[in-house]
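*Asks:* What shape does this take:
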Amino acid sequence: MRKPSHSSNNSPESSGAINTHRIPQPSTDVAPEAAWFKSSYSDGTGNNCVEAADLKSTQVGVRDSKNKQGPALVFRRSAWTSFITGVSHGDLPTDAYV
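*Replies:* Prediction:
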């Protein structure tokens, strides 16, 4: 497996490497504020809240509702659906590990 080049002369496109070191984007750059909605899985106390946004037909954005200008994670819709299904069926732990 090749290591991604950090040289400005070798872009991922020209070197064939996959770009796994992306610069985080503020959630409002990923989707407009009106697109974000609080997840039904949030605990309602304001301490463990996430918001999601439907992006393209194949993507979902996720952000921390306490940091609306903070970074957003973007997942393929199929991966997000599998994650939610696993949590709701008890296949994944729901306890927070700190």
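*Asks:* contacts, neighbours, all on C-alpha from now
*Replies:* Will do.
*Asks:* from what I can see G70 touches S27, true?
*Replies:* Yes. With contact defined as C-alpha atoms under 8 Å, G70 reaches S27; the gap is 6.0 Å.
*Asks:* list the residues that contact both of these two?
*Replies:* R63 (C-alpha atoms under 8 Å, 6 or more residues apart in numbering).
*Asks:* Between the two, which is the more surrounded one?
*Replies:* Neighbour comparison, G70 and S27: the larger count goes to S27, with 23 against 14 (by other C-alpha atoms under 10 Å).
*Asks:* please give me the structure for this one as well, since I'd like to look at both together:
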Amino acid sequence: MREPVFRKSSFSGGQNGSCVEIAHGAVAFSIRDSKNVPGPVLTLDESQGVAFLAAVKRFR
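*Replies:* Coordinates of the predicted model:
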């Protein structure tokens, strides 16, 4: 199984800001805290990931 490739949220500010990172694979979304890279990862299936992102976008 291939490791997910994470990208930092565009809202992190670019100044080493702490934020969430997300990886979108073929069948799942993985979300982690950029301050704790080796820590826990929240994994959502495709429909859950799409719903999560839609909810986050409503609150920005």
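*Asks:* how about stretch 78-88 of structure 1, aligned to which bit of structure 2?
*Replies:* Alignment of stretch 78-88 of structure 1 against structure 2: residues 47-57, by TM-score structural alignment.
*Asks:* With structure 1 overlaid, report how far the matching stretch is off on average.
*Replies:* Here the mean offset of stretch 47-57 of structure 2 against structure 1 after fitting is 1.5 Å, by mean C-alpha distance after the TM-score superposition for structure 1.
*Asks:* in that stretch, what counts as buried?
*Replies:* Neighbour counts over stretch 47-57 of structure 2 (16 or more other C-alpha atoms under 10 Å) mark G49 as buried.
*Asks:* can you pull out the helices in structure 2?
*Replies:* With DSSP state H as the criterion, structure 2 has helices at 46-58.
*Asks:* Find the centremost residue of it, please.
*Replies:* I22 (2.1 Å; C-alpha atoms, centre = their mean).
*Asks:* which residue lines up with that residue in structure 1?
*Replies:* For I22 of structure 2, the aligned position in structure 1 is A52, judged by TM-score structural alignment.
*Asks:* Surely that match and K38 touch.
*Replies:* Yes. Counting by C-alpha under 8 Å, K38 is a contact partner of A52 of structure 1 at 6.4 Å.
*Asks:* Which residues are in contact with each of those two?
*Replies:* Joint contacts of A52 of structure 1 and K38 (C-alpha under 8 Å, 6+ apart) do not exist.
*Asks:* Now do the contacts for Q59 of structure 1.
*Replies:* For Q59 of structure 1, the contact set (C-alpha under 8 Å, 6+ apart) comprises V74, F75, R76, R77.
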